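In: Sequence unavailable; structure follows:
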C-alpha cells in the first residue's frame, strides 16, 4: 500500500505527456487533411466562359468545339478535359492538338493534317502502277490519313502475296510541300517470287503423290519456273486445291475423305515453300442395288428405272446419281408432270462397302419463279444473262435447272464471278432468283509466232471480242501467215438471233496458197452466212449459203496435164446443211465423250452442179483412273460433179497431216507418175481412221510432258479423168493413165506432248506400215497439239 502511494505521481505525469503528444499528432494530421482536401478538389474542376481556337485553316471552329463537347460555363473535371482532347485527336482531322486552361478561357491549338498533293508508288517492277492503284484508297486533294495509308500499304503487300511474293514490303512515306501539302509515296520492296519447291502428301495409300499432284491447280516448280505461274505459292489457292482433292476422291468412292491439314514451310532463303497435304482417305465404296419408287399416286416408276444407267459394282460417284436424277426429272417435264422431284435415299453397307440408292419420285412444293433479278452487269445486257435460263417468270421452280443455268452463265466467259441464289418472293409459293455477276475483260488481242515442219515459220495476229457492246455477240479478225500460205478471216456471230436459240454466223475469208511442191498457186475468196438451231439437248442443225471464188495460177510447164487444164478462175455458189451431235454439251453420261459432225453442200459453178459431203465421228474415254486418254476418230468425204462434169484439183480432197499423219502434205493419193513433177492430184473420196492413246511417261508432272501412241489408216482415191502425162507433150509411155484406185495406207507413231508457256506442242515420230512406193513419208513432225 505504501509502495503504490509513493509511485503514483510519476506514473500519472508520464501518462499525461503521452496523451498530449497523441492529441498533438492527431490534430496535425486532421488539420493537414482539412487544408489539403479542398485544394485538390479545386485543382480538378474547371469552368470556362470562352474557348479560344488557333491553328485551324480548313476545319471550322464550331466543328472543333463540337468535337470537344464543351459547353460555355460547364464544369469539367480533369478526366473530362482529357476525354475532350482524345475526341479531337480521334476525329482524324488533326496531326496534333494542345489544350491549355487559362483562367476562364480554354486555349485550343491544333495542327491540321496536310492535304495529299499526289500519290506515287516507287520500286515496283513486276506489278504496274495501274494494277496497284486499284487497291489504294487514299486520294489526291483529300486530307492525309495515316491510318488509311497504313491500310493501303497492307493492301499492296497482299497484292504481291497473291502473285507469290511473300517477302514484299510496302512503306508509306510523306514528303512535305508548301501550303500544308504532302506527297504520299509508297516505297515497294518486291522481293523474290516464292515457288512451291515441293508438294507432298501424307496419308495417301490408294493414289501416289504424282497422281494427286496432277489434280491440284498448284504445281511444283519445274523446268519453266520463270514462266509458269501455277508453281507460285498463293495462299488463297490452297482452299481450291483442298476442294479439288475432295472432288477427286469422292468421285472414286472415297465418301469419307477429308483433308486434315495443309502445312507450309518457308525455305531458309524465303524463295520457296514446302507444302504438305495431310489427308485421310477412308474406305472406298461401290454402287450396290438400285430401285425407283413413287410416292405420287398413279405415277408408274417403271419407265424411270431404265434411266438410271449406273452399273452395280462400279466405284461410287455422286455425279452418276446427279445425272440419273436429271434424266428422270427431264422425263417428268416432257410428260407434262410439273413439280416432280427425285430424292435419292442412300443406304450405306459398311460391311460390304457398298451403297444402295433408292430414287424416290415425290411431289415437290408448288413454287413458281416470281422474277429473275440481275445485278453487277455494267456492260452486259440483261437479256444476255436471261437467255441462259430455261425457266422464266411464272414457270415452276426447279432448283436443279437454276443450278444448270448458273453453270451456263459461267461458261459464257463474260464474268469474273457469278453467284446465283434464291430467296422467298412476295408469298411462300414464289421465289426470286438473284444473279450477281462481276464483269471481266472479253476482248483479246493475240500476236504469236508459229512453226510447223510442214508449213514452216509463221505469224499469227488476231483480235477477238466475245461480248461485243455487251450483246453477247462475237467479232473476230485473224491474220495467219506461214511460208506457203496466207489467210485473212473476218467473223461475226450472234448466238441468239431474234431473242431465240438461233445462232447466226457470217464469215469472210481470203486465202492464198503457194504450193512449192505442186508448183502452182491458189487464191480462195469466201463469203459464208449460216444459221444454226438445236434439234435436241446435244444435237444442232444448221443451214449455210456459200460463195467461193477460186483461182488457180502459176502452174509449171512440168506439171501434169490434169493440173494445168484446171488453171483459171471459177465462181461457186452452194447451199447446204450441217449437223452436229456433241455429248459434251450435257453433263450426263460423262464416261465417254463422242462427237458426230456431217456436212453436205449442193451447188453450181460456171459449168456444172455438184455435191460435196464430209463426215466426222469421234469418241474419247479415260481409263486406268483417268491416267490414259483413248480416242477413236473416223473421218471421210466425197465430192461429185453432175452432168458428166469433172472435179478440178481445187475441188478434190488433198491429204494433210491434220487428217493423216506420217506423210507429207499431198503425200498420199492418186499421183501422175508420168509428169515431170509427179503431181499429187487429190481424190474425190477419202476415209481415215485414227486411233490414239495419251499417257504419262514418268517425268515430273510439273514439266508438262506426256506421251502417246497412235495408228492412222486410210486412203484418198477416185478421179473423173485419169488421162495424165506432161503438159503440152506426148506421153512418154504407151499408157499415161493415172492409178486412182483405193489403196490402204497405215502409219504407227509415237507422240510427245509438251505443254509449254508458248502453247501445247506435239512431236510426232512415225513409221509407215503400209504405203505405195510413190508416197512421200514424213517420219517427224512438229505441230500444235489439238483435240477433237
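Out: All right, it came through fine. None of the values given here were measured: they were computed from a predicted structure.

In: CA only for contacts and neighbour counts going forward, please
Out: Fine.

In: List the buried residues of stretch 534-551.
Out: Neighbour counts over stretch 534-551 (16 or more other Cα atoms under 10 Å) mark 534, 539-551 as buried.

In: I'd like those residues laid out as JSON lines, including secondary structure and distance to residue 102.
Out: Shown next, in JSON lines, are these (DSSP: H, G, I helix; E, B strand; the rest coil; distance: Cα to Cα, whole Å):
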{"residue": "534", "secondary structure": "strand", "distance to residue 102": "88"}
{"residue": "539", "secondary structure": "strand", "distance to residue 102": "91"}
{"residue": "540", "secondary structure": "strand", "distance to residue 102": "90"}
{"residue": "541", "secondary structure": "strand", "distance to residue 102": "93"}
{"residue": "542", "secondary structure": "strand", "distance to residue 102": "92"}
{"residue": "543", "secondary structure": "strand", "distance to residue 102": "94"}
{"residue": "544", "secondary structure": "strand", "distance to residue 102": "94"}
{"residue": "545", "secondary structure": "strand", "distance to residue 102": "96"}
{"residue": "546", "secondary structure": "strand", "distance to residue 102": "96"}
{"residue": "547", "secondary structure": "strand", "distance to residue 102": "97"}
{"residue": "548", "secondary structure": "strand", "distance to residue 102": "98"}
{"residue": "549", "secondary structure": "strand", "distance to residue 102": "100"}
{"residue": "550", "secondary structure": "strand", "distance to residue 102": "101"}
{"residue": "551", "secondary structure": "strand", "distance to residue 102": "103"}
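
In: second one coming, line it up with the first:
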C-alpha cells in the first residue's frame, strides 16, 4: 500500500485498537480483545461497487468460523490497499459480523497523450503504468508523468513539462490525459578537457560518445545530454588512458553546467593523466603443482618495450586461463602482478596462476534482453551449466558480447547458488537498435562511374544475431548495381560464420558495348585466433557483353573485345580461400594496428576461366601525433594470376586505377591495345601508398570530417590474353606515382571520401582522373 503505514496494536480491557494511516487519514478500528483469538460467522462488505463483494472477501485473511487475530486484520487491510483499487479501507467487528467498509478508486476509462510529437503514443504507453480498466491513483499518475519526462530526456528534451488532466465519465470511470509541452531540444554546447597533456581535445572527443552540437546533430543525436551517458564517457576516458600507457589515470571531476538561455549543457572533464609506462620484464608463474608453465608462455601477448595496455593484460590473462583449463585445471585463476619502476617509468608483469575457488556454475540467467534471443547470448560462453567457474573465461564472454554491437550495456555478475560450491551467473544486457537505412555513394569500377546507393542493413535480424543487407544503386548512363547479403554467425551451432551474397550490375558507359555481371557467392568463415580468420568461398560469375555501334568500322572496337561480345555470356566458377588478420583499435576509424588479407583463388570448376590467382594487401596504422590526432598509414598491395592453359580472358586479369593509385581512371593503368586504347588488365600488380589523416581544424568532432595527404606508387604489367596479332602496349613494368589530398567524411549517409590527386609519374597512354568521389574504406 503506497503511502501507508500501520502502528502497533494497543490493547485495553475489552477491546484492542488497530490504527491505520493512509494518505494522511487516520482510521481507528475497534477489534475484539487480542488476548484471545476471535471468530465471526459472517462478513459484510460495504462500498464494493465494480470490484464486487466476493472479490474483496477473497483478499481477506479472515474466514467465517475460523479464529483470527489483530495480525489478520492488519494483513487484510494491507492486501486491500495494495491492490490499488481502494482509496480508503475500514474493518470493524460488530458481534459475530466482520464489517468491511471500502471506498473505491475510480477506474480508468482510457489513457491519452496530448502534445507529443517527438515521442509517439506507442512508446509512451510502454513507459506509463496507468492503463485502461485499471484503478486510478494520483500518486501513480505523478510517477508516470516523471517517467514521461525521463523518456524525453533520452532524446535531449530535458525541459519537457507534463501535466495531468482527468475527466470523470459515467459509472465512476475516469479519463486520464497527460498533456505534454515538449519544449526545445537540449544540446551539448561545449565539451572541455582539463589536465590532458598527452592527448589533444580532438583525440579525446573522438573517444567519448557524447558530441558537441552541430547543424547535423539532429541526424546523429549524439549531442543529447544524458547523465548516464556522461558517466559512461568517464569510463571510456579511463579505459582509453589505461590502454595507452597510463595505469594511474584519474578522472578528478565531471562538471556539468546548464545554460537556461539557450537550453544547452557544457561538460568539463578534469583529469590527472599520471606517468606513462612501458612494459619491461614479462613472465608467468604458478603455485599449482604439476602445471606446465612453459606451455603457458606461448599465450603471453604482452611485449617488453610496448606501452602499458590494460586490455592486453586482460586478453593475455584470458588466454592463459583457457590454456590452464585445457591442461586439466579448470579452476585456475590468473592474477597479473605489476611491479613498477618509478625511476624508469616501466612496469614488469608476472602472470601468477593460482588455484581458484572450486565452484561450479549452477545456472546462467539472461535478463534485460527485450529483442535478442537468449541462445544468441548463451552461445558466446565457453562455459555452460555444470562447468567449473572461471573468472577469466567469463571476462572473455563479456568482451565478446560487447563486441557484437547488439547491446548498449553488458554486465555479468554472480549470485550464490543452492550450495556453497554453486554460483548463478546473471547476464544483464540492454538491447540497442541494430538496423539502419542509409543513402550512400559507390563506384562502378567497370563502368568508371559514380553510383548513388540506397541500403537497408540489420545486424541482429529478428533478434537471432543474423546479418542481412540489401542495397540498390543507380549510376551514370543508367548503370545499376544490386546487392543482397545474408550471414549466420553460428552455422550448425559452431563458431562458423556462413552466408551468401548475390550481385547484379549493368553498365552502358562504354562506347561500343554494354556490360552486365551476375554473381553469387557461398562462404564460411572460421576464426583461428582472436585476430586471425580463414574464409572459404565458392564464387559463380556470369559476364555479358552486348555490342552497340557500327561493327563494320574496325576502329570501333578491338578484335579482343569483339570476341567478348561474340562469345557472350562468359562464366567463371572458382574456389577461394582468404586469411584475414586484424589488430586495429577501431574498424571504422583505425588509429593503431594492422589489417591484412591474403587470398588464393582457383578457377576451373566448369566455366570459361582456368587459372590460379594470389592477391594480398596489408595496411599498418600508427599515431604520428597524439596531441594533434594525426594518424599515419602504410599500405601495400599485390597480386599475380597464372593460367592453367595458354591464355587468360580479359576479365580474369587484374585491373587497377583510381582506387589503388589515385589520380588515374579505373582501368587507366596497364596493358591496352595501341589503336583503340582498350584496357586489357594485367597479370601482375604491386602498389605502395603512404597517407596521413588528421582532423580538419575548426570543424566540430560530430561532423566527423578529416583531411588526408598521401603518395601512391605502383604498376600493373604482364599480359596472358590472346591478342590475335593486335598491337598492345604497357606490358612491361613501368612505375606510376601520384600525390594528393583528400577529405574523409563519416557522414550520416555513409562513409564518403573526396580526393584530388596529381600523377607525377605516368605513361603517355595512361588515362588520368584527378578528382574522385566514392566510398571511404579502411582497406
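Out: Now that the structure is in, tell me what you want to look at. What you see is a predicted model, and the numbers here were worked out from it, not measured in a lab.

In: Of the buried residues of stretch 534-551 of structure 1, which is the nearest to residue 356 of structure 1?
Out: Closest approach to residue 356 of structure 1 among these (Cα to Cα): residue 539, at 33.6 Å.

In: my guess is the closest one meets residue 584, correct?
Out: No - judged on Cα atoms under 8 Å, residue 539 of structure 1 makes no contact with residue 584 at a distance of 10.6 Å.

In: wait, what's in contact with residue 374 of structure 2?
Out: Neighbour list for residue 374 of structure 2: residue 366 [criterion: Cα atoms under 8 Å, 6 or more residues apart in numbering].

In: typo on my end, it should be residue 662 of structure 1
Out: Residue 662 of structure 1 sits next to 747-749, 765-768, 777-780 when contact means Cα under 8 Å, 6+ apart.

In: tell me which element residue 191 of structure 1 is part of?
Out: Using DSSP states H and E, residue 191 of structure 1 sits in no helix or strand.

In: residues near it, how many?
Out: Using other Cα atoms under 10 Å, residue 191 of structure 1 has 15 neighbouring residues.

In: Return the residue of structure 2 aligned against it.
Out: Aligned counterpart of residue 191 of structure 1 in structure 2: residue 183 (TM-score structural alignment).

In: Please tell me I have it right and that match contacts residue 155.
Out: No - look at residue 183 of structure 2 against residue 155 with Cα under 8 Å: they stay out of range, at 11.8 Å.

In: With adjacent residues omitted, what lies nearest to the residue nearest the centre of structure 2?
Out: Centroid-nearest residue in structure 2, with Cα atoms, centre = their mean: residue 405, separated by 2.4 Å. Sequence neighbours aside, residue 434 is the residue nearest to residue 405 of structure 2 in space, at 7.6 Å (criterion: Cα to Cα, 6 or more residues apart in numbering).

In: That neighbour contacts residue 460, doesn't it?
Out: Yes - taking contacts as Cα under 8 Å, residue 434 of structure 2 lies within contact range of residue 460: 6.0 Å.

In: Identify the contacts common to the two.
Out: Counting by Cα under 8 Å, 6+ apart, the common neighbours of residue 434 of structure 2 and residue 460 are residue 406.

In: Tell me which of these two has more neighbours.
Out: Of the pair residue 434 of structure 2 and residue 460, residue 460 is the one with more neighbours under other Cα under 10 Å, namely 21 against 16.

In: What strand or helix carries the more buried one?
Out: According to DSSP H and E, residue 460 of structure 2 maps onto strand 449-461.

In: That strand vs structure 1, average offset?
Out: Once the two are superposed, strand 449-461 of structure 2 sits an average of 4.4 Å from its aligned residues in structure 1 (mean Cα distance after the TM-score superposition for structure 1).

In: counterpart of residue 602 of structure 2 in structure 1?
Out: That one, residue 602 of structure 2, aligns with residue 601 by TM-score structural alignment.

In: same deal with residue 761 of structure 2?
Out: For residue 761 of structure 2, the aligned position in structure 1 is residue 770, judged by TM-score structural alignment.

In: Its match touches residue 745, doesn't it?
Out: Yes - using Cα under 8 Å, residue 770 of structure 1 is in contact with residue 745, at 4.9 Å.

In: Can you give me the distance of residue 206 of structure 1 to residue 283 of structure 1?
Out: Remark: distance between residue 206 of structure 1 and residue 283 of structure 1 (Cα to Cα, to the nearest Å) = 10 Å.
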